[in-house]
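Peer 1: next comes the sequence, and after it the predicted model I'd like to discuss.
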Amino acid sequence: MPDHIHFLLVIDGEHLDKNGANQFGHLKEGMPKAISVLKATFVSKMKKKKVQFAWQRGFYSETIFRKQRREQVSKYIRDNPKNWSK
């Protein structure tokens, strides 16, 4: 289904302070802010190109700690376009 996107946002420890916060705040509270900035930036770029675009409300997020789960999600994202015609 080509009407949505998937992505992995990787935040390494280098960019977190001793309390687990980055420029958007603590990881748990900062995720909605980071997504909001991403959405606003994308919409701004689309408007400049005169492309009609709108995001759906909300988003699904999952915090991944284990390498095995990250690999599963990465595979799902890579394989997702193959399922668009189904």
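Peer 2: Looks like it came in fine. Remember, predicted model here, so these are calculated numbers, not experimental data.
Peer 1: from here on, contacts and neighbour counts on C-alpha atoms
Peer 2: Will do.
Peer 1: the closest residue in space to residue 2 that isn't next to it in sequence and residue 5, how far apart?
Peer 2: Using C-alpha to C-alpha, 6 or more residues apart in numbering and skipping the chain neighbours, the partner closest in space to residue 2 is residue 84 (6.5 Å). Per C-alpha to C-alpha, to the nearest Å, residue 84 is found 12 Å from residue 5.
Peer 1: equivalent analysis for residue 78, please.
Peer 2: With C-alpha to C-alpha as the criterion, residue 78 and residue 5 are 11 Å apart.
Peer 1: tell me where this structure has strands.
Peer 2: 21-22, 25-26 (DSSP state E).
Peer 1: would TSV of the ones you listed with mean neighbour count and distance to residue 54 be doable?
Peer 2: Formatted as TSV, the strands of the chain follow (neighbours: other C-alpha atoms under 10 Å; distance: least, C-alpha to C-alpha, whole Å):
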stretch	mean neighbour count	distance to residue 54
strand 21-22	16	28
strand 25-26	15	26
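Peer 1: below is structure B, check it against A:
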Amino acid sequence: MNETHFRGQYRIDPARLAEYDYGSNGMYFVTICTRDRQPYFGSIVEKGDGYALQPTPIGQRAIDCWLAIPDHFPFVLLDEFQVMPNHVHGLLCIKKPDYDGWQPNAFGPQRQNLASIIRGYKVGVTTFAVQQQIEFGWQTRYHDRVVRNADELLRIQKYIRENPAHWATDQDNVAGLYM
């Protein structure tokens, strides 16, 4: 088929920066959503002086799998993260002491980079759902941002920490649309 067949209607632009090396040392902010933004992971409840996720079993697994990322990828340091009813926000730091080769993002097998980390995380949660016969699915893609400086990092950390308090008015809160 030639490119004019669909007149560009069904082409999805790549989500990654074309010349960036997603296996290089750096801090990455990721957001991963559930399929159709379904609230599989639980609900946000008021707790003490704030709000927090009251996780379902699959929500608890999403938390546990996130915390286990460094067990599978020892070059990853975890920073702030938050599992919400229908998405996960997290900061991952890739720290490879001997890394010196720049390999721009390319189509093909992905290993030891952000895509392989997120794939492993999603597989861990999905496998648990299948084993427990829990209805569950991920959105096929995820959003990432390369954190560029300390000020941006502080803003993202605050955003992640405060996310549960803003859940009732969050545009991704499907249930909240009907409140």
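Peer 2: Good, I have the coordinates. Please read all numbers here as calculations on a predicted model, not as lab measurements.
Peer 1: residue 78 and residue 5 of the first structure: which is more packed in?
Peer 2: Applying other C-alpha atoms under 10 Å to residue 78 of the first structure and residue 5 shows that residue 78 carries more neighbours, namely 12 against 8.
Peer 1: contacting residues for the counterpart of the more buried one in the second structure?
Peer 2: With TM-score structural alignment as the criterion, residue 78 of the first structure lines up with residue 161 in the second structure. Neighbouring residues of residue 161 of the second structure by C-alpha atoms under 8 Å, 6 or more residues apart in numbering: 80-82.
Peer 1: top helix in the second structure by residue count?
Peer 2: The residue-count maximum for a helix in the second structure (DSSP state H) belongs to helix 114-131.
Peer 1: tell me how far residue 6 of the first structure lies from residue 50 of the first structure.
Peer 2: Relative to residue 50 of the first structure, residue 6 of the first structure is positioned 24 Å away (C-alpha to C-alpha).
Peer 1: the more surrounded of those two?
Peer 2: Counted by other C-alpha under 10 Å, residue 6 of the first structure and residue 50 do not tie: residue 6 has more neighbours, with 12 against 9.
Peer 1: trace that one over to the second structure, please.
Peer 2: When the second structure is aligned by TM-score structural alignment, residue 6 of the first structure is paired with residue 89.
Peer 1: and for residue 41 of the first structure?
Peer 2: Taking TM-score structural alignment, the alignment pairs residue 41 of the first structure with residue 124 from the second structure.
Peer 1: and for its match, the neighbour number?
Peer 2: Residue 124 of the second structure has 18 neighbours, counted by other C-alpha under 10 Å.
Peer 1: same question, the one 10 residues further on
Peer 2: Residue 134 of the second structure sits with 14 neighbouring residues when counted by other C-alpha under 10 Å.
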